[in-house]
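Peer 1: Predicted model follows, preceded by the sequence.
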Amino acid sequence: MPSTVVIIPTYNERDNIRPIVARVRASVPDAHVLIVDDASPDGTGAMADLLAASDERVHVLHRSKKNGLGAAYLDSFGWARERGFDYLVQLDADGSHQPEQLPDLLAAARTADVVLGSRWIPGGRVQNWPWHRQMLSQGGSVYSRLLLRLPQRDVTGGYRVYSADALQKMALGTVDSLGYCFQIDMLLHAVRARLRVVEVPITFVERTLGSSKMSGRIVLEAMVRVTIWGLTGRGARHSNPASVRSAQLGR
């Protein structure tokens, strides 16, 4: 049976880590969980160690400092592939990605290389966001799609499933975005590798505990990078309809 690991990066998520791990374990009992902590000063790493000590399917990867979301995921991909996991899931620690929807994403992964939990296809939505934040997120996704010629609707979302085979084909050594732009960079690599990318609608829920790591500066930096990519021709250049076309799975 294919094995799955749910990767949860953390930085100062002590209040969120126990409930989100419990929800993952309840939603996909056969899956493993990897908590990747960037030396959180609030004790998140110690809490993660306690969870791992009480559950053999929970693991912790301690990183020495905060180097960005992308760096945490790339390290965790290496950890998971060394241990032979077949499917690698990206999931936020703050509860914005609902573990209860993960079975739908994993079902789609049986016939896809990459599955995106999408807020911007029919059936997808966000909860508890002010209108201006929704416009900023959706606008950033549209801008990136057009400039980089990506067919997917939600290119910045972080709730994803990758097959190990897909990651093998994606030339991860050339992924150089470690911050907010990491998700766009990974999708661009997937499309250029001619992988089958499927979008599944999700409900994204704003966090209720802790503080968001997102800021206007981070978004601006990402859009500057996307603009440079678009102007220098780094966008998706392949047009094989069997592999590049984005499939959208509604409920």
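Peer 2: That came through fine. Numbering: from 1, shown residues only.

Peer 1: When you work out contacts or count neighbours from here on, use the C-alpha atoms and nothing else.
Peer 2: Fine.

Peer 1: So residue 182 is in contact with residue 72, correct?
Peer 2: No - using C-alpha atoms under 8 Å, residue 182 makes no contact with residue 72, being 10.6 Å away.

Peer 1: Mind jotting down where the helices sit in the stretch 151-251 of the chain?
Peer 2: 164-169, 182-192, 216-231, 241-244 (DSSP state H, counting those that start in this stretch).

Peer 1: now the stretch 1-150 of the chain
Peer 2: Using DSSP H, counting those that start in this stretch, the helices found in the stretch 1-150 of the chain span residues 14-27, 44-54, 69-82, 102-109, 131-148.

Peer 1: buried sites along the third one?
Peer 2: Just to be clear, that refers to helix 69-82. For helix 69-82, a neighbour-count test (16 or more other C-alpha atoms under 10 Å) marks 69, 70, 71, 72, 73, 74, 76, 77, 80, 81 as buried.

Peer 1: now swap in the longest one and tell me
Peer 2: Neighbour counts using 16+ other C-alpha under 10 Å place 137, 138, 140, 141, 142, 143, 144, 145, 147, 148 of helix 131-148 among the buried residues.

Peer 1: Please apply the same query to the shortest one.
Peer 2: With burial defined by 16+ other C-alpha under 10 Å, the residues of helix 102-109 counted as buried are 102, 104, 105, 106, 108, 109.

Peer 1: With residue 161 as the reference, measure out to residue 7.
Peer 2: 10 Å (C-alpha to C-alpha, to the nearest Å).

Peer 1: Name the residues contacting each of those two.
Peer 2: 88, 89, 90 (C-alpha atoms under 8 Å, 6 or more residues apart in numbering).

Peer 1: dropping in the other structure now:
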Amino acid sequence: MVLIPTYDERDSIARQVQGVRAVSPQVDVLIIDDDSPDGTGVVADELAAADPQVQVLHRTAKNGLGQAYLDGFAWALDAGYDTVVEMDADGSHRATDLPALLEAAPLADLVIGSRWVAGGAIENWAPHRKLLSVGGNQYVRMLLGMPVMDATAGFRVYRAEALRHIGLDAVASQGYCFQVDLTWRVVRAGLRIVEVPITFVERDAGESKMSRDIFVESLRNVTAWGMRYRYEQARGLVSALTVGRSARR
């Protein structure tokens, strides 16, 4: 099941869904629309009416990317899907990269379509966007010690059992740090992550959903998680040293 959240994506959603169905005809698609004022939900319903492998989940308000995916996960898990994909509606995640991610899925609990591993690339990004993404991922690796090059990536494939295992009920993050949150949970659970190179293309329709509030939420949450993790590391080291000294006595 490919989950595609939408908000004001009328100009791109049909192209994205049709691209996915063309390159991976075995997959089903769930469009999750947040009551888009531009009529995206109507287009989504038309796509579903024309293709039995496309369905639509209408939400009544814009409640954030994280909650959209959580609702989509719940829908897919209840329906019995064993593999769940996250994918943007605006074309920045190329449908042509999807087969490579799905091919890697049997080998991992989480497959990340990565911009920052060998073979990964970006197209049409302004320098400040690249700096923000590279710097953000370096900050995540520094604080959380995660062996992941692109923890903020939104093009990814989860094994259903991994989603059940990592505790989705406790996820509260909403913006782009939602991706870091789930990656961190997969790492902490000792599950396997594979990064597959993709080419990320800047949208050519609609407007970016990045905002100051999303950036602040990401910075605040990642910093809090990192400080807690480093504190736990330090406390564990002190405990180990204390036990070692006692044993030598």
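Peer 2: Cool, got the structure. All values derive from a computational prediction rather than experimental measurement.

Peer 1: Could I get the buried residues of helix 131-148 of the first structure in TSV, plus columns for distance to residue 58 of the first structure?
Peer 2: Shown next, in TSV, are these (distance: C-alpha to C-alpha, whole Å):
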residue	distance to residue 58 of the first structure
137	32
138	34
140	34
141	33
142	37
143	38
144	35
145	36
147	40
148	37
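
Peer 1: Of the residues you listed, just say which sits nearest to residue 46 of the first structure.
Peer 2: Distances from residue 46 of the first structure to the buried residues of helix 131-148 of the first structure, taken as C-alpha to C-alpha, are shortest for residue 137 (33.0 Å).

Peer 1: Now for the counterpart of that closest one in the second structure: which residues touch it?
Peer 2: Per TM-score structural alignment, the equivalent position to residue 137 of the first structure in the second structure is residue 133. Contact analysis of residue 133 of the second structure by C-alpha under 8 Å, 6+ apart lists residue 152.

Peer 1: what do we get in the first structure for residue 189 of the second structure?
Peer 2: Checking TM-score structural alignment: residue 189 of the second structure goes with residue 193.

Peer 1: cool, residue 202 of the second structure as well?
Peer 2: Counting by TM-score structural alignment, residue 202 of the second structure lines up with residue 206 in the first structure.

Peer 1: these two touch, right, that match and residue 93?
Peer 2: No - between residue 206 of the first structure and residue 93 there is no contact, the gap being 11.6 Å when judged by C-alpha under 8 Å.

Peer 1: Between those two, which is the more surrounded one?
Peer 2: Under the criterion of other C-alpha atoms under 10 Å, the comparison of residue 206 of the first structure against residue 93 puts residue 93 first, with 25 against 16.

Peer 1: Residue 56 of the second structure contacts residue 43, doesn't it?
Peer 2: No - counting by C-alpha under 8 Å, residue 56 of the second structure does not reach residue 43; the two are 10.1 Å apart.

Peer 1: out of those two, which sits in the busier spot?
Peer 2: Higher neighbour count among residue 56 of the second structure and residue 43: residue 56, with 21 against 16, using other C-alpha under 10 Å.

Peer 1: so what's that one up against?
Peer 2: Residue 56 of the second structure neighbours (C-alpha under 8 Å, 6+ apart): 30, 31, 32, 33, 44, 45, 48.

Peer 1: ok, back up a step: so which of the helices of the stretch 1-150 of the first structure gets nearest residue 186 of the first structure?
Peer 2: The closest of the helices of the stretch 1-150 of the first structure to residue 186 of the first structure is helix 69-82. By C-alpha to C-alpha, the value is 9.3 Å.

Peer 1: before we move on, the earlier item: tell me which two of the buried residues of helix 69-82 of the first structure sit farthest apart.
Peer 2: Greatest spatial distance among those (C-alpha to C-alpha): 69 and 81, at 18.3 Å.

Peer 1: and the residue mapped onto residue 18 of the first structure from the second structure, how many neighbours does it have?
Peer 2: The alignment partner of residue 18 of the first structure in the second structure, by TM-score structural alignment, is residue 14. Neighbourhood size, residue 14 of the second structure [other C-alpha under 10 Å]: 18.

Peer 1: do the same with the one 4 residues further on
Peer 2: When neighbours are counted by other C-alpha under 10 Å, residue 18 of the second structure registers 17.

Peer 1: Check residue 60 of the second structure too.
Peer 2: Residue 60 of the second structure: 10 neighbours (other C-alpha under 10 Å).

Peer 1: Over in the first structure, tell me which residue corresponds to it.
Peer 2: So, by TM-score structural alignment, residue 60 of the second structure is matched to residue 64.

Peer 1: Let me see the contact set for its match.
Peer 2: Residues in contact with residue 64 of the first structure (C-alpha under 8 Å, 6+ apart) are 38, 39.
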